[in-house]
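Asks: With the input below, show me the fold.
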Amino acid sequence: MAEPHLHPEAIWSLIDGRHGDPFAILGPHMTEAGPIVRAFLPGASAVTLLSGRNAVPMTRIHPAGLFTGGIEPGPYRLRIDWNGTIQETEDPYSFAPLLGELDLHLLREGRHQDIGRCLGAHPMVVDGIAGVRFAVWAPNARRVSVVGDFDSWDGRRHPMRLRHEAGVWELFIPRLLPGTVYKYELLGPQGQLLPMKADPIAWQAEPPPATGSIVADTGRLVPPRPLKASGDPALKPISVYEVHPGSWARGDGNAPLDWEELGDKLIPYVKGMGFTHLEFLPIMAHPFGGSWGYQPLGQFATHAPFGAPEHFSRLVERCHEAGIGVILDWVPAHFPTDVHGLAQFDGTALYEHADPREGFHQDWNTLIYNLGRQEVRNFLIGSALHWLEHYGVDALRVDAVASMLYRDYSRKQGEWVPNIYGGRENLESISFLKELSEIIAERCPGKLLIAEESTSFPGVTRKAQDGGLGFDFKWNMGWMNDTLRYMERDPIYRRYDHGLMTFGLVYAFSEKFMLPISHDEVVHGKGALPAKMPGDEWQRYANLRAYLSFMWMHPGKKLLFMGCEFAQPREWNHDRSLDWHLLDEPRHAGMQRLVRDLNELYAGMPALHALDCDPAGFRWVVLDDTEASVFAWLRFGPGGAAPALVVCNFTPVTRQGYRLGVPQGGDWQEVFNSDAGIYGGSNTGNGGRVFAWDEASHGLEASLSLTLPALGTLVLTPSTH
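Replies: Modelled structure (predicted):
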């Protein structure tokens, strides 16, 4: 029978899961007959109202499971009989709204910088009752419900309250615990039932192929103690070890290591190798492991196969205790089309552009964030702050910036939409990146923002207030492409491509650059680093030793992908461990030692890092010896720091008596030789020391005569003795 205070259509829309305002029907209400409680509990055989010492059976007013009962004013509980199984709980529809007016105002304006704690699922205590508050942005949905095992995945059981002013739905469900798996069930704007959606702001997710969100125990996430850092990072040595956490090393049965196991092995290794920073490929929750994390759906959740969120937080703290900074790759450019994710989230193009000419990446089959929408910008900036503040990471490396900057990126004529001025620049993305950098600089001083950006877009590392994008460093993709092309040439032909090695210095100080040899260079048929090098086996490894040494001595911060430090000869495979057994072979152990020594030299000599981004720190000595394929330059440090002379011979010919100018006479010490026997070389060199005569050469007041080892790089510095 129908309750006289309810219109039959209201009852029908509730039991049919179409009612958009459940609090108008459910929970406590004052009627002419006095206070009553209504509860919709499909499948329940009986319900009793518990108020103080009173127990009042509720009346079933609809066979689908709608109950009503009179009650005295005050707190109450529901005792629910699920056909013999008794559940006792508070009524979700007895709680007042929890999101405050300021939260809603900031969400509406797209300025809520702690959106990760405002939206999503958060354990909390309300009116003395422990439970979980859920909140999700879905402004165009007709109804949103929380579903999970706790309500048999029935979207009629826990429909949420719409806070109209911000398009946010919220609900507090008492007695739920951390670890609960849940999703959202939505009706779209035409009343259509959508595929169940994972929570965009969940802090934890199920491991793939499962797609549920998990209520994280956010109280256990204590931000790690920060890494001690001060001063301008451009003046510091920065040497980054890039790692895919699922394949650096594997455990029994080829299982990926979890964060604890990985930290036990990886942190002492990175520390012992002398790298200053550890960079992880994206660790945000992603449905397909073969994307390496570059197609994330959980911008606030750690990837479940590696362990719980608090375990990643502990790994960051352990890195900081070892003096290692942590960098995360972060992807604000695009997201995958999986139906449980952000695509058509509320039945409309909410996070993405509706027009595929703006909203679909043809190269990656992904959707492009609509950065002209303030709520989407807020979502992404909130994600960036989430990793920097809640997990204490030291930097974000922003992926695919070039694709964000240009509307015609990888598109033919007619496949893209010009900006309001008719140009190709993506003004919304540019504005977003500037806003991002300014907020991070204000809220997270000392944290870095690094751009993977492959074009000549001006001012990437100029401050936003000065007209730039505000990044701290930019990957120098041009340098990487040019120098690898040169190294792939047979040495007999390198004379014709000499400029590939020198061109990077034409623009080396136009931005603050990082020199990357990343994962992208050792996959998809490109070959591992040793395979790129020409010649017989000895020459290939000599070429690689000389090249890595060239890189470490070149202006710019350094980044090297895992496995490259010991010259793994096969391409990287994300489904298996690196070939650590190769370190039993001298040529691989020698390469590893070379990289360790390069890091030590780079960090220990101010001339090799302090002016990485300043033209005052560099001077060519020889840049035009194309016949011999020799390059020589000087690196200078601030103040009275000792200079360093770097000489590279990229032919398999030893050169005797090679004369070079230097800024001062006297003894010069050969502090590094890539041809040393300990690295697998032939031990050709200058006996560790050479004398510079007061005879001018190359525009410098003194000169010295060197033996240049075949396919070798030397570093010399004035002797202090």
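
Asks: C-alpha only now, for contacts and for neighbours.
Replies: OK.

Asks: ok, now which ones touch the closest residue to residue 148 other than its chain neighbours?
Replies: By the measure of Cα to Cα, 6 or more residues apart in numbering, the closest residue to residue 148 outside its immediate chain neighbours is residue 182, 4.5 Å from it. For residue 182, the contact set (Cα atoms under 8 Å, 6 or more residues apart in numbering) comprises 146, 147, 148, 149, 198, 212, 213, 214, 215.

Asks: Checking residue 182 next. Helix, strand or coil?
Replies: strand (DSSP: H, G, I helix; E, B strand; the rest coil).

Asks: Report the separation between it and residue 214.
Replies: Taken as Cα to Cα, to the nearest Å, the spacing of residue 182 relative to residue 214 amounts to 6 Å.

Asks: Before we compare anything, build this one as well:
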Amino acid sequence: MGGDTVTDQDRFPPWLGPLDHHLLSEGTHRRAYEKLGAHPAVLDGVAGTAFAVWAPSAQRVSVVGPFNDWDGRRHPMRSSDSGVWERFVPDVGPGDLYKFELTGPRGEPLALKADPFAFRCEVPPRTASVVHGLGGYAWGDAAWMGARGRVPIHRAPFSAYEVHLGSWRRRPDGRYLNYREIAEQLIPYVTYLGFTHVELLPVSEHPFYGSWGYQPLGLFAPTGRYGTPEDFKAFVDAFHQAGLGVVLDWVPAHFPEDAHGLTFFDGTHLYEHADPRQGRLVDWGTLAYNYGRREVQTFLIANALYWLDQFHVDGLRVDAVASMLYLDYSRKEGQWVPNRHGGRENLEAVAFLRRLNEAVYAEHPDAFTIAEESTAWPMVSRPTSAGGLGFGFKWNMGWMHDTLLYFSRTMLHRRFHHDELTFSMLYHGTENYVLPLSHDEVVHGKRSLLGRMPGSDWERLANLRLLLAWTFAHPGKKLLFMGTELGQEREWNHATALDWELLDRPDHKGIHDLLRDLNALYRARTSLHEGDCEPGGFSWIEAGDRANSVLSLLRLGPAPGDLTVVILNFTALVHRDYRVGVPVPGPFEECLNTDGPSYGGQGFLNPGSLRPEPIPLHGCRQSIRLTLPPLGAVFLRPTGGGVE
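Replies: Just a heads-up that it's a prediction; the model follows:
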């Protein structure tokens, strides 16, 4: 294999053309992955692999592997004005291992580097890249892809089940399931629970499993822990054929310092900043990308498009956006460098994020991006043309923090903290929000969601049911981390599977069944999802009943009379004959009550028809009287009549 030598490398034509070099230098090559990396090809009638790597400061670059005994003298690469080195090696093809051997600008030898654009990597802890071509998979999701986006995602139901592939389920001997096995088991499970999407913790290859994928080095390679790139394509394909979307967590904020990775790639700080005050993220022990380099922006934007182009994913949730936006993120005074105006905003990162979103929506207008952004940065999910960052959605971290803080309080003291629940409604219409109850909230000593709840065992489970109801009542798209539906007592542990035996316990099975019914109600009632991102999709009935720790609200759909009434009781007391004003004169019926016995509740229900009485209340000419269950939520729908 790899029969050519330094003497015959020039017999083959260049792999990259003048336009490729121009676009790479300009930082506008959106499909850079089609040229950089390793591409099986036939040149001048000879089969082999074309290698290309960006290393502008290197004095020499060679491609090495078993095909040349890892000897850099055998296949040196030729350079170009764009800083890209390339080489066609005959007889090297899919499955062959390789790395790049570089000498720095002063001729110093560097660690062998994995290919930043590798489409496949060895399974960690091995670190070589693997030759693997694009294409080669026969997709069966044409119906899904053709229909995707016909209903704008902002108006459609969006309820995502967040999954870490290595710890959702495992084989009896503790080994990982592969992509196809996970799909076979996860699809019917998610379908039964009524979710619309799965959101996967990062699948890009990452050397340290304990990073959960948030410290990736092989950005273009689905992790080999669970199979091949084709296996992951089959995973996505199967979800689409089952009517389910797939969202990937994506990490363009930072990368680990492993010697075979991007750090000090060509003997200079190529991908990262040279100044540690700009380039080092101390909290995570990682390096921040230098967004001031056009080529770095190209690398990342091409990677985002790669997952959309080649793997048909439906959305990208962009991790750690706050760390990108702020130069002083997690840094003390004197440990960061101000921007050219003396401010703390990372202007280059802002420009990158806008370019990223413009590229995604230009190339895939039926896909979407989500920002995990935890600050008050304005207009994160507004168009770049209006001065925004251009994301489709933003995680509502404020809602998550305030809600979980409130639920951790004893029921006796909740009335003194009523504003922790109502504050989010003051700003819910300023962004397109996703409400996250994510993996970050059930690790590192925070306890599980059930573990945060106060009271007796029954009260803790009732509180968890109420938390789920509040999530589905509140405007915003939904995201729930795996295990929430089981009522896990322990924190999530990436090294073991979920506690599936909890489903054998009726009280925990009740949480599971309630989530199924909440998803079904959310999807069925337009009033609960069409206005998720619209100020007019929500209205208070009564937000000020602190004494009883009760909230009542309306979710409003686009048509007159298209509404859902939700009343939530955050105490362990039963409120009989509780009265709320309603804008519809016709009768109502209870369409969900979290205190149902099948959910583990005590059965304080409101059966039959609830007829409004001509007793004005809460700005309405009529009101209804009902029973509010302890630590329970009641969802009501009108069965006749129009809005006043």
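
Asks: before we move on, the earlier item: how about the residue nearest to residue 148 of structure 1, what's its match in structure 2?
Replies: With TM-score structural alignment defining the correspondence, residue 182 of structure 1 maps onto residue 98 in structure 2.

Asks: Distance check, that match against residue 63 of structure 2.
Replies: Using Cα to Cα, we find residue 98 of structure 2 at a distance of 7 Å from residue 63 of structure 2.

Asks: Also residue 218 of structure 2?
Replies: 17 Å.

Asks: what separates stretch 213-221 of structure 2 from the chain centre, distance-wise?
Replies: Mean-position distance between stretch 213-221 of structure 2 and its chain equals 14 Å (Cα atoms, centre = their mean, to the nearest Å).

Asks: again, but for stretch 115-127 of structure 1
Replies: The chain centroid and the centroid of stretch 115-127 of structure 1 are separated by 24 Å under Cα atoms, centre = their mean.

Asks: How about stretch 398-417 of structure 2?
Replies: The chain centroid and the centroid of stretch 398-417 of structure 2 are separated by 26 Å, computed with Cα atoms, centre = their mean.

Asks: mind checking the end-to-end distance for that stretch?
Replies: From its first residue to its last, stretch 398-417 of structure 2 covers 15 Å (Cα to Cα).

Asks: again with stretch 491-511 of structure 2
Replies: Using Cα to Cα, the end-to-end distance of stretch 491-511 of structure 2 comes out at 17 Å.

Asks: what's it aligned against in structure 1?
Replies: Going by TM-score structural alignment, stretch 491-511 of structure 2 sits over residues 571-591 in structure 1.

Asks: what's around the equivalent of residue 662 of structure 1 over in structure 2, how many residues?
Replies: Under the alignment (TM-score structural alignment), residue 662 of structure 1 pairs with residue 582 of structure 2. Neighbours of residue 582 of structure 2 under the rule other Cα atoms under 10 Å: 26.

Asks: List the contacts of residue 582 of structure 2.
Replies: 541, 565, 612, 618, 620, 621, 622, 623, 624.

Asks: Show me which pair in these is furthest apart.
Replies: For the contacts of residue 582 of structure 2, the farthest-apart pair by Cα to Cα is 565 and 621; their separation is 15.7 Å.

Asks: Those two: which is more packed in?
Replies: Neighbours were counted for residue 565 of structure 2 and for residue 621 using other Cα under 10 Å; residue 565 has more, 27 against 17.

Asks: residues in contact with the closest residue in space to residue 524 of structure 1 that isn't next to it in sequence?
Replies: Distances taken as Cα to Cα, 6+ apart place residue 571 nearest to residue 524 of structure 1, at 8.0 Å, with adjacent residues excluded. Contacts here follow Cα under 8 Å, 6+ apart; on that basis residue 571 of structure 1 touches 522, 523, 524, 525, 526, 527, 528.

Asks: Report the separation between the aligned partner of residue 440 of structure 2 in structure 1 and residue 452 of structure 1.
Replies: Correspondence of residue 440 of structure 2 to structure 1, assessed by TM-score structural alignment: residue 520. The span separating residue 520 of structure 1 from residue 452 of structure 1 equals 12 Å under the rule Cα to Cα.

Asks: higher neighbour count, these two?
Replies: In terms of neighbours (other Cα under 10 Å), residue 452 is the more surrounded of residue 520 of structure 1 and residue 452; the figures are 19 against 11.
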